[in-house]
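Student: Fold the stuff below for me.
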Amino acid sequence: MKQTIRLFIVALVAGAVTLGGYKLFVANDTKIATSSISTDSTNFIPTTYNSTSLAAASNIDFTVAAEKTVNAVVHVKNTTISTQPSNIMEYFYGGGQPRAMVGAGSGVIISPDGYIITNNHVIANASDLEVALNNNQIYKAELIGADPTTDIALIKVDANEELPFVPFGDSDTVKIGEWVLAVGNPFNLNSTVTAGIVSAKARDLNEFDGNPQSFIQTDAAVNRGNSGGALVNTRGELVGINTAITSETGSYVGYAFAVPSNNARKVIEDIMEFGNVQRGILGIQGSNLNSQNAKQWGINETEGVYVAAIEKGSGAERGGLKQNDIITGIDGLKIVKFSDLTGYIGSKRPGDTVDVTVVRNGQKRNVPVTLFKLETYKIEDLGLEVKNANKADLAARGIKNGVKITDALTKDMSDFNLEDSIITEINNISIKDIDDVREIMARRNTNAPIKITFVKKTGEINSFIFR
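Tutor: Next up, the predicted model:
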């Protein structure tokens, strides 16, 4: 009995101690925590917080842009016929067994009557073009024209009804960090939409090959099959044509590039109106600025384009641009690097006047310049750039016609030292100007070799056959 009473007393004491400890430590801590939350709002962010300083992606509605564009982005299938030589004679003189190969990409309907913009590399060398709409309607497509330099092509389908289309946006107003959607058909997966932001503008992927470019860079996922598809803003406006990726694996790794819509639109309008692209040029030779070459040239600016030389008779010379000028703006657009300049000029035509902002001897001034027509043509299949030869060039070699080679576009061609030579014939057809070159290259059998006859500075006549 005494043992039972003793245990009961110990239990009472232990319970009193436990209850006292709870009141002293746990209950008081809970009150302090509640008081802290109610009085110090800087320690937490409620789920209803609407500060514009936060990247609230949940407030961006992509469904409107997707609905506006997904039915206007098509699947482009390109059938090419290639021949495999079966003997040495066919290898040198053409011929062999024909074989059909099918490639695929994307395109964007830009008008209700069936005009479609895509990449040149999507439709290159096509013997048959087929377009599949999002509703599984399939049409034969006609090639209207293409421009390998910008990698833009225009095709058309004839439908019995008006087609959905994507309106053009202004790519000059696109901002870094702005949301965009890439719409296309990667890996033959129809009507795929991916989202990302504009990562950079005026990105030049060929900075050192003499062919400056100006792409919109985005982190929206783009893969094989997306080429020629749409890059649109959240309003469903076309701001770019998805064209390329940079990847060590061949698949998307976070970098995708699109031709700005202003440049693409200008190219297709030229094709529709003139049959080819009318390129305007300032008429300068220049380079990017940085702290190192700024110090070398004795100037303070580290952003802009340094004018190293002015072409004689060009719009730059007539407008008053001078060697050592620093171009910092054009038509109010800030120029940081050469691709900013070439990208904007690429959306203009010969005869357009642009207002060039330059720094000269430390003073800023505006110089109006009328763009001249670029009289050069890139023979992509040969890796050569040519321009119309003037009378003096022809007379110096004792010939009456031809186009002058201005640049070798590949290392292999540069080894031949053909610069300043004059091409007089292509495939035994006499050449007068670059329009003749363009026409011959467009009509030729792509499986046959190309023969060029040219005259060097010394007057020596040579012929090369290229496969």
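
Student: okay, CA-based contacts and neighbour counts for the rest of this
Tutor: Fine.

Student: center of this structure - which residue?
Tutor: Val259 (2.9 Å; CA atoms, centre = their mean).

Student: Could you report the neighbour count for Thr59?
Tutor: Careful, residue 59 is Asn and not Thr. 8 (other CA atoms under 10 Å).

Student: Would you do the same for the sequence below? I want to compare the two.
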Amino acid sequence: MESPMNQGTPKQDFFTKVRAHRLTTTFTLLTTLTVGVMAGSVMTRDVSGKEQQKVDSSDARPIVIPNPVTLSNGFSQIVKQVGPAVVNINTESLPKQALKKPGRGLQRPMPNPHGDQDGQGGNQGDMQDFFNKFFGGQNPGGGGGDDDDAGGGERRALGSGYIVDPRGYIITNNHVVDKADKIFVKLAGDSDSADPGYAARVIGVDTETDIAVIKIDAKEPLPTVGLGNSDGAQVGDWVLAIGSPFGLSQTVSAGIVSAKNRSIDERDAQGLSKQFQRFIQTDAAINPGNSGGPLVDMGGKVIGMNTAIYTQSAGSEGVGFAMPSNIVAKVYNDLISPEHKVIRGSIGIQFQAAQSSAVNRVYGFTSGGVIVGSVTKGGGAEKAGLKPGDILVSIDGRQIKDGDDLVADISARKVGTNVQIGYLRDSKPEKHTASVTIGDRAKVYAALAGAGTEDESAPEESDAGQTKLGITVTALPAPVAQKLGIQGGVTVSNVTPGSFADEIGLAKGTLIVEINKQPVVDDASYRAVVSRLKTGDDVVFVVRDPRASRSSGNSFLGGTLR
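Tutor: Okay, here's the model as predicted:
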């Protein structure tokens, strides 16, 4: 018999079986894993061996880079043709103290319920940030626009332009060079060195169309681009925009003409619409710095000048605007004339450009015409007897289509000439005719804005020397001249920092009595002398201190005109 100590209990037998079963299971699992690892190693070794086998690739042919070819779209040929005439314009504005004015910045145009002076009104106040001027704040660190703190340091800005005369005449936007004390131009082939480029001077500007003409002096004839006829451009035509967006010179973008004769409600400091700005709309990418650059058709001709964008992000959103070349050409021809300004005609009325057909039917001019909103006091229309509510239906016997037609005709006429205006009054069918004298639109505009003066004897400020000399002057009042014992003269009312006058020490308040031995007794004589000055001339001013007595002597200031 076995001893009770050696006899296993049922509980002990159960745990013994479990342990035995666990060892069997574990051994089975280990055996399976070992076989799997060995099989994987064999397979891997087999694949590695296959990869190491030599493969015959003698039938493979090497890739050969083909010779460069010209693509069929022709864009590159146009760029080669036009690109050399596109320039980069950079400007410097010196610090100015106590000259800060209300900013123009990114404005939201407001609708004008009364229309415009002899013009259209594009009632588009819902388009926010519409006329974003491009050139401001493109320094390396970004920055603000063209109305940043006027009391700050020197400001720099960038824009574009294009050469239209081999002698160095360049077309750009007025807002690119506006307020600039120094203007520099870099040609297409110039390096990106620290050299600012050629010094440029302003020949003339037209704020109504935002067009400016500047000039540089080069030793050799410069490449030019030709202007095309913008009337021939059709919606859907391919166009290229060339310029210096964000300072990246010779940048090209492509798009189409999206619309024509587009108006926007951009206004001047007096809140009056700039009615002569009628644009070609394009989806070619236009960005800050493109301003002033050309919009080119597929014939390599400039059909517009990139001027504005519609944006809510300060960048291109596919809606850009270019001033048509036909307008640019006319303004350019006026700005290079001896007067260096654009003189437009006006009859002195205001009217609403766009109105519903119901208004036309009720007032009886469904076949075309313009209803007078107001008449400018002292203007040609008032003197001819025209009144608010009159309906202008014809000019010299030709039927008036609309307000744009009226503006185009009147503004192109010579100041002082007469025009026969046909009109209807008091909803009666009888047609009346009035002979209206064409006035200078700039003067009528100033009177409308409240800038005119009733004192005809008040001294008139002259800007004849602003471009060449950097000064504006006012005629010396007769009592002051008599007190000083002189025939007359002009007093310097403003000096542009960094200008020729500033460099030779001509200060504000100085009395000029002679220029280059020619007496200056009034505004007319001053203008006559200044108009003959040209780059390279020696210019000597005979000046006096108007606060001094009769016995005070003359002083002489001079230099070579740059």
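
Student: Doesn't the residue nearest to the centre of the first structure belong to a strand?
Tutor: Yes: membership of Val259 of the first structure in a strand is supported by DSSP: H, G, I helix; E, B strand; the rest coil.

Student: Can you find the partner of it in the second structure?
Tutor: Under the alignment (TM-score structural alignment), Val259 of the first structure pairs with Met323 of the second structure.

Student: is it true that the residue nearest to the centre of the first structure touches Thr243?
Tutor: Yes: counting by CA atoms under 8 Å, Val259 of the first structure touches Thr243, with 6.6 Å between them.

Student: tell me, the longest helix along the second structure lands on which residues of the first structure?
Tutor: Longest helix in the second structure by number of residues, with DSSP state H as the criterion: helix 10-51. When the first structure is aligned by TM-score structural alignment, helix 10-51 of the second structure has no counterpart there.

Student: Can you give me the buried ones in whatever helix or strand comes next after that helix?
Tutor: Going down the chain from helix 10-51 of the second structure, the next helix or strand is helix 75-82, by DSSP states H and E. Counting neighbours by 16 or more other CA atoms under 10 Å, one finds that the buried residues in helix 75-82 of the second structure are Phe75, Gln77, Ile78, Val79, Gln81, Val82.

Student: ok, now stretch 371-379 of the second structure?
Tutor: Quick answer for stretch 371-379 of the second structure (16+ other CA under 10 Å): Ile371, Val372, Gly373, Ser374, Val375, Thr376, Gly379.

Student: Repeat that for stretch 247-255 of the second structure.
Tutor: Gly247, Ser249, Gln250, Val252, Ala254, Gly255.

Student: The first structure: matching residues for the lengthiest strand in the second structure?
Tutor: Longest strand in the second structure by number of residues (criterion: DSSP state E): strand 251-263. Aligning strand 251-263 of the second structure against the first structure (TM-score structural alignment) gives residues 192-204.

Student: which SSE is Leu386 of the second structure in?
Tutor: Counting by DSSP H and E, Leu386 of the second structure is part of no helix or strand.

Student: Contact partners for it?
Tutor: Val375, Ala434 (CA atoms under 8 Å, 6 or more residues apart in numbering).

Student: Give me the distance between it and Ile400 of the second structure.
Tutor: 16 Å (CA to CA, to the nearest Å).

Student: Also Gly161 of the second structure?
Tutor: Using CA to CA, we find Gly161 of the second structure at a distance of 36 Å from Ile400 of the second structure.

Student: which one of the two has more residues nearby?
Tutor: Between Gly161 of the second structure and Ile400, counted using other CA under 10 Å, Gly161 has the larger neighbour count: 31 against 21.

Student: who touches the residue mapped onto the more buried one from the first structure in this structure?
Tutor: Using TM-score structural alignment, the equivalent of Gly161 of the second structure in the first structure is Gly107. Taking CA under 8 Å, 6+ apart as the criterion, Gly107 of the first structure is in contact with 73-76, 116-119, 184, 227-230.

Student: For the stretch 251-400 of the first structure, which segments count as strands?
Tutor: Taking DSSP state E, counting those that start in this stretch, the strands of the stretch 251-400 of the first structure run over residues 256-260, 280-281, 284-288, 305-310, 326-330, 333-334, 353-360, 363-370, 372-373, 376-379, 384-388.

Student: In TSV, list those strands along with distance to Met101 of the first structure.
Tutor: Below are the strands of the stretch 251-400 of the first structure laid out as TSV (distance: least, CA to CA, whole Å):
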stretch	distance to Met101 of the first structure
strand 256-260	26
strand 280-281	37
strand 284-288	42
strand 305-310	45
strand 326-330	45
strand 333-334	45
strand 353-360	45
strand 363-370	46
strand 372-373	38
strand 376-379	24
strand 384-388	27
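
Student: do you know which of those strands lies nearest Met89 of the first structure?
Tutor: strand 376-379 (25.9 Å; CA to CA).

Student: Find out how far the closest one is from the centre of the chain, if you would.
Tutor: 20 Å (CA atoms, centre = their mean, to the nearest Å).

Student: what does that strand contact?
Tutor: Thr149, Leu384, Glu385, Val386, Lys387, Asn388, Ile434, Arg438, Met441.

Student: residues near the aligned residue in the second structure for the fourth one, how many?
Tutor: In the second structure, the residue paired with Val386 of the first structure is Ala451, using TM-score structural alignment. Here the number of neighbours of Ala451 of the second structure (other CA under 10 Å) works out to 11.

Student: Spatially, and excluding backbone neighbours, which residue is closest to Asp113 of the first structure.
Tutor: Glu162 (5.9 Å; CA to CA, 6 or more residues apart in numbering).

Student: tell me which element the one you found is part of?
Tutor: For Glu162 of the first structure, there is no enclosing helix or strand under DSSP H and E.
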